[in-house]
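# Sequence and predicted structure, then a few things I'm wondering about:
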Amino acid sequence: MAHLSLLGGFDFADDAAAAPVFGRKTRAMVAYLALQAGHSHSREKLAALLWGSNGEPQARMNLRQALSMIRKAMPSAKGGRFLADGDTITLNLDDVDVDVARFEALAARSTPHDLEQAMALYRGDLLDGFGLKEEPFEDWLRVERERLRAKAVVVLEKLVVTYSEVDNHASCVEVATRLLTWEPLREDVHRMLMQAFAAQGRVNLALKQYERCRDGLQRQLHLQPERETKELYDQL
């Protein structure tokens, strides 16, 4: 089976073939179409998305070349890789495992196991480190990155609350630390991390966590920690 990974970068692997080499804009097109599986797109729209800075004839030619490359690099075991209807095309990924699709499906569930699996798939932001000097594509990529990051934040929020409630201190520390890299001013998460450190007997780390929370609030928001956070600190 073929696997398309878009979280944390771009990678395509087919168990039955050598890994293909994609050009930057071909990778961008695969990612764009994969995240909108089942939706048709006009050739004009795709050409403008990735080659808008070129004239229309050149953009159309570049699009044809990219589509040809995708067909060769990602042969489909279930018919054609593209479904064409007049001037519109749809990328057929029925035989491809796409990490974004699996992440979103698991993130919508509620069991800790499913949520843990979702975060195992979230190795980084969408196409992390990737960019093009094409404003329409960059606008789309920014919105999609923020959308998927927001889902990952919700998953981590659910996990850290669950681990805190069942006194799984080691997992609470791991998840809270990851969440704070994205949401460093979340006092509720700082408190859960402080409590987990204290429960492990690592009071010194709990105290340092309070200092990080306090310093971040002062530096970025010119605020003091909430009363609940200060009271927890005094109890340590």
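Right, received. Where do you want to start?

# C-alpha only now, for contacts and for neighbours.
Fine.

# give the contact list for Met119.
Phe103, Ala152, Val155, Leu156 (Cα atoms under 8 Å, 6 or more residues apart in numbering).

# Next up, a structure to set beside the first:
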Amino acid sequence: MLKIKLLGHRCSVIWGGDGTNGGSLQLQPVAASLLAYLVLQRERPQPRDVVAAAFWGEMPTAEARRRLNTALWRLRRVIEPAYVPRGTYLLVEPSGALSFNCRSDACVDVARFETAVTPILGRATTSAADAERLAGAVGLYAGDLLEDVDDNWVILERERLRELHICALARLVTWHRAAGEPDAALRFGQAILDRDPLREDVHRAMIEMHAEVGRRAQALRQYEICRRILSEELGVDPLPETTAAARIAAGTYTAAVPGNDHAARLIDHLTRAEDELRSLADVLKRAVDELRALAAGTTGEVLKVSGDAVEMSRR
């Protein structure tokens, strides 16, 4: 049985034999990348020209095909040696299209991760069994997909799997927090921040969870970490709700509100808006009164309204 690991620094292939044949298989970089490509497209046979263009698109078609055939031969020689039947892991369609045999006995970390996570994230609610399965799945995520490969075909898949991993962690944070297990929730929250430290919503949730169990110092430390990262990376301050969560944790929220600069500016804006509305109401009242007088024929004056000014002139 092959054990293929794509999550992490590089493609790793281990032959899970009986001890005699067991051990890590040595693949040349191009052959390893080709295997990873076919594994990621395991449900979709790829035409040879498409595969060749993905790896050697800048070369003439004939040269790209030649290099693909060489890489395929080298890959097959390692994972399908003489004692392994042809087609056990690599399939060639009558049309020449290539694919990885997803019905083989190969154990692929990406496939196991996706199979466990995707159905659960598609459901609105999470059960205890779901949470346990998610925890096992995120444990498979040893790192982003093929971190040492920067080819275009890797980048999109890397970002997709990375987002899937973060969504799984976020679901675990929510479940453990609701279950009254803050330590587990905090652990998964920190795992999110390790990969995406700009997630202010996660910082805020962790501040709140520390406060809920009486860990004021940890809550304030988490707020300071959040404030520093946002300032250094984005040049912004935390959102008011994040600051409020920290003040609640510190027990100073009520006392701090009157002196809050943001609140003071908001009050000033609203006060000015109120004065302007009152002024406009006076103008409108005078205009209505004059229009009524004109309608009754009791004045020989013409009313002109311009902006917030009212002028009267004789006919």
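Arrived safely. Just so we're clear, the structure is a prediction, and the values are computed from it rather than from any experiment.

# Save the contacts of Met119 of structure 1 as TSV, and put in distance to Pro20 of structure 1 too.
Below are the contacts of Met119 of structure 1 laid out as TSV (distance: Cα to Cα, whole Å):
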residue	distance to Pro20 of structure 1
Phe103	24
Ala152	29
Val155	33
Leu156	34
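
# Which ones among these lie within helices?
Members of those lying in helices (criterion: DSSP state H): Phe103, Ala152, Val155, Leu156.

# and the aligned partner of Gln190 of structure 2 in structure 1, how far is that from Phe197 of structure 1?
Correspondence of Gln190 of structure 2 to structure 1, assessed by TM-score structural alignment: Thr177. Counting by Cα to Cα, to the nearest Å, the gap from Thr177 of structure 1 to Phe197 of structure 1 is 11 Å.

# Look at these two and report which has more neighbours.
Phe197 (21 against 18; other Cα atoms under 10 Å).

# Can you tell me, leaving aside adjacent residues, what's nearest to the more buried one?
Ala206 (5.3 Å; Cα to Cα, 6 or more residues apart in numbering).

# Give me the neighbour count for that neighbour.
25.

# Buried ones in the helix or strand hosting it, by neighbour count?
Secondary structure assignment for Ala206 of structure 1, by DSSP states H and E: helix 203-221. Buried positions in helix 203-221 of structure 1, judged by neighbour count with 16 or more other Cα atoms under 10 Å: Val203, Leu205, Ala206, Leu207, Gln209, Tyr210, Cys213, Arg214, Asp215, Gly216, Leu217.

# Return the residue of structure 2 aligned against the third one.
Under the alignment defined by TM-score structural alignment, Ala206 of structure 1 is paired with Ala219 of structure 2.

# Please apply the same query to Phe103 of structure 1.
By TM-score structural alignment, Phe103 of structure 1 lines up with Phe113.

# what does Ala120 of structure 1 give?
Under the alignment by TM-score structural alignment, Ala120 of structure 1 pairs with Gly139 in structure 2.

# Now for that match, which secondary structure element holds it?
helix 128-140.

# Buried ones in that helix, by neighbour count?
So helix 128-140 of structure 2, judged by 16+ other Cα under 10 Å, has buried residues Asp130, Ala131, Arg133, Leu134, Ala135, Ala137, Val138, Leu140.

# Please apply the same query to stretch 76-85 of structure 2.
Arg76, Val78, Ile79, Glu80.

# for stretch 53-63 of structure 2, same thing?
Ala53, Ala54, Phe55, Trp56.

# Alignment lookup: the third one to structure 1.
This points to Phe55 of structure 2. Checking TM-score structural alignment: Phe55 of structure 2 goes with Leu50.

# before we move on, what about Pro29 of structure 2?
Using TM-score structural alignment, Pro29 of structure 2 pairs with Arg24 in structure 1.

# which ones are touching Tyr233 of structure 1?
With Cα under 8 Å, 6+ apart, Tyr233 of structure 1 has these contacts: Leu207, Tyr210.

# And stretch 90-103 of structure 2, how far out from the chain middle?
Per Cα atoms, centre = their mean, to the nearest Å, the displacement of stretch 90-103 of structure 2 from the mean C-alpha position of its chain is 33 Å.

# For structure 1, which segments are assigned as strands?
With DSSP state E as the criterion, structure 1 has strands at 2-5, 11-14, 41-42, 82-85, 88-91, 96-98.

# I'd like to know which of the buried residues of stretch 53-63 of structure 2 is nearest to Pro94 of structure 2.
Ala53 (20.1 Å; Cα to Cα).

# can you count the residues close to the nearest residue to that closest one once chain neighbours are set aside?
In this structure, Ala53 of structure 2 finds its nearest non-sequential neighbour in Ala64, 7.1 Å apart by Cα to Cα, 6+ apart. Number of residues near Ala64 of structure 2 (other Cα under 10 Å) recorded here: 21.

# Give the full set of residues in contact with the aligned partner of Ala64 of structure 2 in structure 1.
Under the alignment (TM-score structural alignment), Ala64 of structure 2 maps onto Ala59 of structure 1. Residues near Ala59 of structure 1 by Cα under 8 Å, 6+ apart: Ala47, Ala48, Trp51, Gly52.

# Give me the distance from the helix holding Ala206 of structure 1 to the chain's centre.
Using Cα atoms, centre = their mean, the offset of helix 203-221 of structure 1 from its chain centre is 28 Å.

# With structure 2 overlaid, report how far that helix is off on average.
On superposition with structure 2, the mean distance recorded for helix 203-221 of structure 1 (mean Cα distance after the TM-score superposition for structure 1) is 2.2 Å.

# contacts for that helix?
184-185, 187, 190-191, 193-195, 197-198, 223-225, 229, 233, 236.

# The top helix by length along structure 2 corresponds to what range in structure 1?
Identified as the longest helix of structure 2 according to DSSP H is helix 261-295. On structure 1, no counterpart of helix 261-295 of structure 2 exists by TM-score structural alignment.

# Buried residues, that helix. List them.
Using 16+ other Cα under 10 Å as the burial criterion, the residues of helix 261-295 of structure 2 that qualify are Val283, Leu284, Ala287, Glu290.

# With stretch 11-27 of structure 2 instead?
Cys11, Ser12, Val13, Ile14, Trp15, Gly16, Leu27.

# What of stretch 88-98 of structure 1?
So for stretch 88-98 of structure 1, counting by 16+ other Cα under 10 Å, buried means Thr88, Ile89, Thr90, Leu91, Asn92, Leu93, Val96, Asp97, Val98.

# In structure 2, what sits opposite the fourth one in the alignment?
The equivalent of Leu91 of structure 1 in structure 2 is Phe100 (alignment by TM-score structural alignment).

# now Val310 of structure 2, what's its secondary structure?
strand (DSSP: H, G, I helix; E, B strand; the rest coil).

# thought it was touching Leu303?
Yes. Using Cα atoms under 8 Å, Val310 of structure 2 is in contact with Leu303, at 7.1 Å.
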